[in-house]
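**Q** predicted model follows, preceded by the sequence.
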Amino acid sequence: MSRIILDEQAIRRATTRIAHEIIERNKGVDNCLLVGIKTRGVYLAKRLQERIEAIEGEKVPFGEIDITLYRDDLTVKSKTEEPIIQGTDVPVDVKNRKVILVDDVLYTGRTVRAALDALIDLGRPEQIQLAVLIDRGHRELPIRPDYVGKNVPTSKSEIIVAKLKEVDHVDEVTIQQKTS
């Protein structure tokens, strides 16, 4: 049993609002860089790039980051199970840039911590900001988003599923009870 908490229109409105907030907070987009956390964060960052360009008439550089090797829960269960590395592609230097990390759902903060480690390995940004489509709470690390599409208080027995057209052929965010 799942309940839709954001449909296609709500996701579009949330990304448009986040794009406006990014522009406002940074007094434009000079020196900004959008970096999506693989997988769905990449598509959200790309959408933000398009919205910002439509509003400001300026294209913000865009990159994607793979956090696989930076995860603190990475364990190899057997000698044959290797992590799948998708690769990081940040085409501009992060040094002295305002980097806006983008992800779909913020939960414990561990994914963002891994992304911060991966990003710092690329250079020393002037500032790192965090944009998420959904903040569901239950942080295990002191991480707080700068831009939030929707705050969704949840219990630990619930899961949030974000689906995007680029991957899932539908734009929606649902909340459902965990099974088992």
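**A** Arrived safely, thanks for sending.
**Q** from here on, just use CA atoms for contacts and neighbour counts.
**A** Will do.
**Q** tell me, how many neighbours does residue 144 end up with?
**A** Applying other CA atoms under 10 Å, we find 17 residues neighbouring residue 144.
**Q** no wait, residue 180
**A** Applying other CA under 10 Å, we find 4 residues neighbouring residue 180.
**Q** again with residue 169
**A** 9.
**Q** how close does the residue nearest in space to the middle of the chain get to residue 75?
**A** Nearest to the mean C-alpha position of the chain, counting by CA atoms, centre = their mean, stands residue 103 at 1.0 Å. Computed as CA to CA, to the nearest Å, the residue 103 to residue 75 distance reads 23 Å.
**Q** pasting the second one now:
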Amino acid sequence: MNPGSRMPESSALPSQSSGPAPSTDPGVVAERTVLGEADIARALTRIAHEIVERNKGTADLVLLGIPTRGVQLAHRLAERLAQIEPTFGGEYGTLDVTMYRDDLRRQPTRAVGQTVLPGSLDGTIDDKVVVLVDDVLFSGRTIRAALDALNDLGRPRVVRLAALVDRGHRELPIRADYVGKNLPTSRRERVRVRLADVDGGVDAVVISGAATAGTGTGESTGHGESEAAL
């Protein structure tokens, strides 16, 4: 597969497979797995077929993953699209949204990543069908930042969103066009997407969090919406 001219440095993250130490606080719910490796694989295959069906093929299709795990999910979707439609070259890119976030003043030390478009695009997304790929859709603020970032790259014909998990609690009028799993959650719960090629171990989506008010963060730890609960 061809991920463009180069992959972003931000995709090389230290392993997080061990996760947090189990809490002894009786108010904290133990971590539970809601999607396993096979579930994630089936969800991505279904999303790939839905993309092809809605787009009536893969003509002018561009996949852009939002770091970190959205990039790996875009890679997997590109592989599946190439299997479904051999004319699709299997390319995907990355879209760094760091400098477009609305919480930079709160956390000004964020590391800036790289935006890398597929090599065949010649640096423009004009008149393309862009599918943004992220792991967890939560408040919608990261996707708003992604839309702003796209404006600096060109004028796509249409922009769509694919998310492995939609956990609700939107703060902006944004919705996903392709969803692997709708997962009702409390704001006090945490949703973690673990991918073997990023975190080690096996693919999984897990939930942990507080059973009582005042504990837990109500954030997702997948990069996408994890830092958007302001």
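**A** Cool, the structure landed. These numbers come from a predicted model, not from an experiment.
**Q** returning to what we had before: dump the residue contacts of the corresponding residue of structure 2 for the residue nearest to the centre of structure 1.
**A** Under the alignment (TM-score structural alignment), residue 103 of structure 1 pairs with residue 134 of structure 2. Going by CA atoms under 8 Å, 6 or more residues apart in numbering, residue 134 of structure 2 touches 65-67, 69-71, 73, 161-164, 224.
**Q** can I get these in a markdown table with secondary structure and distance to residue 57 of structure 2?
**A** Conversion of those to a markdown table gives the following (DSSP: H, G, I helix; E, B strand; the rest coil; distance: CA to CA, whole Å):
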| residue | secondary structure | distance to residue 57 of structure 2 |
| --- | --- | --- |
| 65 | strand | 20 |
| 66 | coil | 23 |
| 67 | coil | 26 |
| 69 | helix | 25 |
| 70 | helix | 22 |
| 71 | helix | 22 |
| 73 | helix | 20 |
| 161 | strand | 17 |
| 162 | strand | 16 |
| 163 | strand | 20 |
| 164 | strand | 21 |
| 224 | helix | 27 |
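**Q** how about these in JSON lines, adding distance to residue 175 of structure 2 and neighbour count?
**A** Formatted as JSON lines, those follow (distance: CA to CA, whole Å; neighbours: other CA atoms under 10 Å):
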{"residue": "65", "distance to residue 175 of structure 2": "17", "neighbour count": "28"}
{"residue": "66", "distance to residue 175 of structure 2": "16", "neighbour count": "26"}
{"residue": "67", "distance to residue 175 of structure 2": "19", "neighbour count": "27"}
{"residue": "69", "distance to residue 175 of structure 2": "19", "neighbour count": "24"}
{"residue": "70", "distance to residue 175 of structure 2": "16", "neighbour count": "26"}
{"residue": "71", "distance to residue 175 of structure 2": "19", "neighbour count": "27"}
{"residue": "73", "distance to residue 175 of structure 2": "18", "neighbour count": "25"}
{"residue": "161", "distance to residue 175 of structure 2": "8", "neighbour count": "19"}
{"residue": "162", "distance to residue 175 of structure 2": "9", "neighbour count": "30"}
{"residue": "163", "distance to residue 175 of structure 2": "10", "neighbour count": "26"}
{"residue": "164", "distance to residue 175 of structure 2": "13", "neighbour count": "24"}
{"residue": "224", "distance to residue 175 of structure 2": "14", "neighbour count": "28"}
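**Q** how close does the lengthiest helix in structure 2 sit to structure 1?
**A** Longest helix in structure 2, counting residues (DSSP state H): helix 37-55. Taken over the aligned residues, the distance from helix 37-55 of structure 2 to structure 1 averages 0.2 Å (mean CA distance after the TM-score superposition for structure 1).
**Q** in that helix, what counts as buried?
**A** Under the neighbour-count criterion of 16 or more other CA atoms under 10 Å, helix 37-55 of structure 2 has 39-40, 43-49, 51-52 buried.
**Q** between the contacts of residue 134 of structure 2, which is nearest residue 93 of structure 2?
**A** Using CA to CA, residue 65 comes nearest to residue 93 of structure 2 of those, at 6.2 Å.
**Q** check contacts around the counterpart of that closest one in structure 1.
**A** Superposed on structure 1 with TM-score structural alignment, residue 65 of structure 2 falls opposite residue 36. By CA under 8 Å, 6+ apart, residue 36 of structure 1 lies in contact with 42-46, 62-65, 101-103.
**Q** scan these and report the most crowded one.
**A** Going by other CA under 10 Å, residue 102 tops the contacts of residue 36 of structure 1 with 31 neighbours.
**Q** where along structure 1 do the helices fall?
**A** Listed in chain order, the helices of structure 1 (DSSP H) span 8-25, 40-56, 110-120, 165-168.
**Q** now the longest one: which residue numbers in structure 2?
**A** This points to helix 8-25 of structure 1. Going by TM-score structural alignment: helix 8-25 of structure 1 matches residues 37-54.
**Q** what about the matching stretch, distance to the chain center?
**A** How far stretch 37-54 of structure 2 lies from its chain's middle: 14 Å, per CA atoms, centre = their mean, to the nearest Å.
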